Structures are given as structure tokens and as C-alpha cells.
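Colleague: Sharing a sequence plus its predicted fold:
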Amino acid sequence: MAGIVIGRFWDTRTESARWRRDQKTTSYQRYAEQFQALYEATRLAAFADSRTDTFAALVEHARSSTFPVWVNALSAVWLHGSSEVVTAAMQLDQAVTDLFYGVADRTVSELNWDTARTPARDAFQRFIVSARTELGLPLVDVAFFTEPRSQARTTDAD
């Protein structure tokens, strides 16, 4: 009888640990997905002519549709993430928010996009590294983003 009680206790504890791990994984994945959506919405607005209604519509769409989903994903990371991942998520939130407001305020455009987006890209990379570390996944020796052709170093072979 004692073996059954101990076994059931162990099963419950193991299931609880799996549930917590699954919640972390899901929240980190969702946050990464929503970063991609917000980043793309911001890029589209940056590349639009700021004198057109299209620009205003893209900014409004990001503000009213993309940001609320982003904030929901961030909330899930806050609930389930480790302190390191939450810190990286907040740094990413600040970087992507700054990028968006730069676009909305028309200080970031297609002309300076490659430079202006660097803090958000770097913050996303830090978030990915901290999430992979938290989940016990091996680190990968590549960056999620590659340098645009205009900023890539050239060699004699190029």
C-alpha cells in the first residue's frame, strides 16, 4: 500500500513539473511568434510613405491589433518564466516599443531601418538564448537574424 501512495505522489509531482515546463515552452514560443508579428507590422509601417493614409492605417493596425496580442504574450512570460527570461522579455519589449514609436513618430523610415532595428534584433536574440537556456536546450552557434546585404562585410571573393 505504501508503494502505491509513494508512486502516486511521484506521478503527481512529475506531472506538475511537466505542466510547468510546457507552460514555459508555450509562453516563450508565443512571445517569439508575436515578436515576429509586431516586428513585421513595424517594418511595413517604416517602409510606407509617411505622407499617405496607408502609413497611418499601418501604424493604427499595429497599435490596436498587434500590440494587444504582444502584451498578452508578454503577460504569459511574466507568469511562467524564470527571472532571467522575464528580464530578457522586458528588454525586448522596450526595444520593440522604442522601434515602433520611432516609426510612428517618423524618425525611423526605410532609409535608416537597418540601423534602427538593431536594438530590437539584439534583444530578441538575447530572449531566445535565455529561453533556450531555461528550457535546457543546447545553445546554437548561429544568430536568428543575419546582417542585411548592405551591412554585411565584403571580402575579396565577393
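Modeller: Right, received. Where do you want to start? Numbers count the residues shown, from 1 in each chain.

Colleague: From here on, just use CA atoms for contacts and neighbour counts.
Modeller: Will do.

Colleague: is it true that D114 touches T146?
Modeller: No: the criterion here is C-alpha atoms under 8 Å, and D114 misses it with T146 at 11.3 Å.

Colleague: So these two - more neighbours on which side?
Modeller: Shown here are D114 and T146; by other C-alpha atoms under 10 Å, D114 has more neighbours (14 against 10).

Colleague: Identify the residue spatially nearest to that one, adjacent ones excluded.
Modeller: P148 (7.4 Å; C-alpha to C-alpha, 6 or more residues apart in numbering).

Colleague: Below is structure B, check it against A:
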Amino acid sequence: MSAALLAAIAGIIGLAFGRLWDGRSEASRWRRDQKTASYQRLAEAFIVLYEEIRSVALAEPGTEATLDAVDRTRLDKTWDNALVAVWLHGSTPVVTEACSMDLAVTELFYDAQARLFSIEDWSRARIPPADAFERFIEIAREELGLSRASIKLFPHTPS
């Protein structure tokens, strides 16, 4: 074989290997970006859901305004959609913590519908979802290779 032919074959092999490598790198970046975006969406959705639940908890049960707030919260699928994205793209530890967070906000939502909360009651009742949220953020940051950051969602709430 001539040197030119060998060089052409080597170039083709190099090009094919390069494209394969680029494709794998691109797929890896896409998965990382999807994971990061889903974690961010769930964190944002938590804040929105938390405020919706707070509105229900601090309102008189059974009133039209409270029933409307409950309906709005149930019909708002932001939380559910964000949770599904984490289920699809997240690692097992993050998915597990997202499920714990979901359970905590669901329990808080049902409690909020059952009675009128005082400010003190609300401050205590919100601790389990806040703790789950903080653990979710901690595990997600660790997985994404971000440095540890101590966050406290409600710094004024006693433990």
C-alpha cells in the first residue's frame, strides 16, 4: 500500500473515532444538562407548592376561598411535572430524596386542609418538608459535583 493510501485510511479512521467520541461526549453533556435542569425545576416547584400549601393552612377550612385555594393547588401540575422529570433523569439517591420530599409536602397539604393553623403550628408543621428539601439540595449538589453548601430554608424556625 502506498503511503498516501495509508494516510487516507488513517484519516478516515481518525475522523470516525472523533465523531464517535463527539457523539458520546454530546450525549453525556445532554444527560448532565437534563439532570441539572430537572433538579432545578423541582427545587423551584417546591417553593411554589410550599406557598400554596401555606395559603391553605393559614385560612379558615371550608370557606369558599380556602376551597378555591385547595382546588388551585390540586390542579397545578408544576410539582408533579417537575417530580416526573427527576424520576426520569435523576440518580437513585436524588430520586429517593425527591420521593421523601413529595411525601412530606403531601402530608403537609392534607394537614393544611384539615384545620386552621396558628403561626406557631405552621412553623412546626413545615419542618419535615423543609428538612427534606434541604437534603434534596445537598444530595443534588453533591451529585452534580458542586461544593457542599449549607442551606437552611427557614433559618428562623427552631429545630
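Modeller: Everything's here; your move. Because the structure is predicted, anything quoted here is derived from the model rather than measured.

Colleague: follow-up on the earlier one: what is the neighbour count of the residue nearest to D114 of the first structure?
Modeller: 9.

Colleague: can you give me the helices for the first structure?
Modeller: For the first structure, applying DSSP state H gives helices covering 2-47, 53-61, 67-80, 83-104, 113-116, 118-134.

Colleague: Switch these over to CSV; also include distance to V140 of the first structure.
Modeller: Putting the helices of the first structure into CSV (distance: least, C-alpha to C-alpha, whole Å) gives the following:
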stretch, distance to V140 of the first structure
helix 2-47, 16
helix 53-61, 34
helix 67-80, 22
helix 83-104, 17
helix 113-116, 24
helix 118-134, 9
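
Colleague: Nearest to A152 of the first structure, out of the ones you listed?
Modeller: Ranking these by proximity to A152 of the first structure (C-alpha to C-alpha) places helix 113-116 first, at 11.3 Å.

Colleague: now for that closest one, which elements pack on it?
Modeller: Under the contact criterion of 3 or more C-alpha pairs under 8 Å, 6 or more residues apart in numbering; DSSP states H and E, helix 113-116 of the first structure touches no helix or strand at all.

Colleague: Give me the mean deviation of it from the second structure.
Modeller: Here the mean offset of helix 113-116 of the first structure against the second structure after fitting is 0.3 Å, by mean C-alpha distance after the TM-score superposition for the first structure.

Colleague: Tell me the buried residues in that helix?
Modeller: Burial within helix 113-116 of the first structure, assessed by neighbour count using 16 or more other C-alpha atoms under 10 Å, is assigned to 113, 116.

Colleague: against the second structure, where does it fall?
Modeller: Alignment note (TM-score structural alignment): helix 113-116 of the first structure is matched to residues 122-125 of the second structure.

Colleague: residues in contact with the matching stretch?
Modeller: Here stretch 122-125 of the second structure makes contact (C-alpha atoms under 8 Å, 6 or more residues apart in numbering) with 54, 57-58, 108, 157.

Colleague: try it again with 7 Å
Modeller: When contacts are defined by C-alpha atoms under 7 Å, 6 or more residues apart in numbering, stretch 122-125 of the second structure is touched by residues 108, 157.

Colleague: Please pull up the equivalent of N72 of the first structure in the second structure.
Modeller: In the second structure, N72 of the first structure lands on N81 (TM-score structural alignment).

Colleague: contacting residues around its match?
Modeller: By C-alpha under 7 Å, 6+ apart, the contact list for N81 of the second structure is empty.

Colleague: mind checking how far stretch 111-121 of the first structure is from the chain centre?
Modeller: 15 Å (C-alpha atoms, centre = their mean, to the nearest Å).

Colleague: nope, stretch 15-31 of the second structure is what I meant
Modeller: Using C-alpha atoms, centre = their mean, the offset of stretch 15-31 of the second structure from its chain centre is 27 Å.

Colleague: With the first structure overlaid, report how far it is off on average.
Modeller: Mean for stretch 15-31 of the second structure is 0.6 Å (mean C-alpha distance after the TM-score superposition for the first structure).
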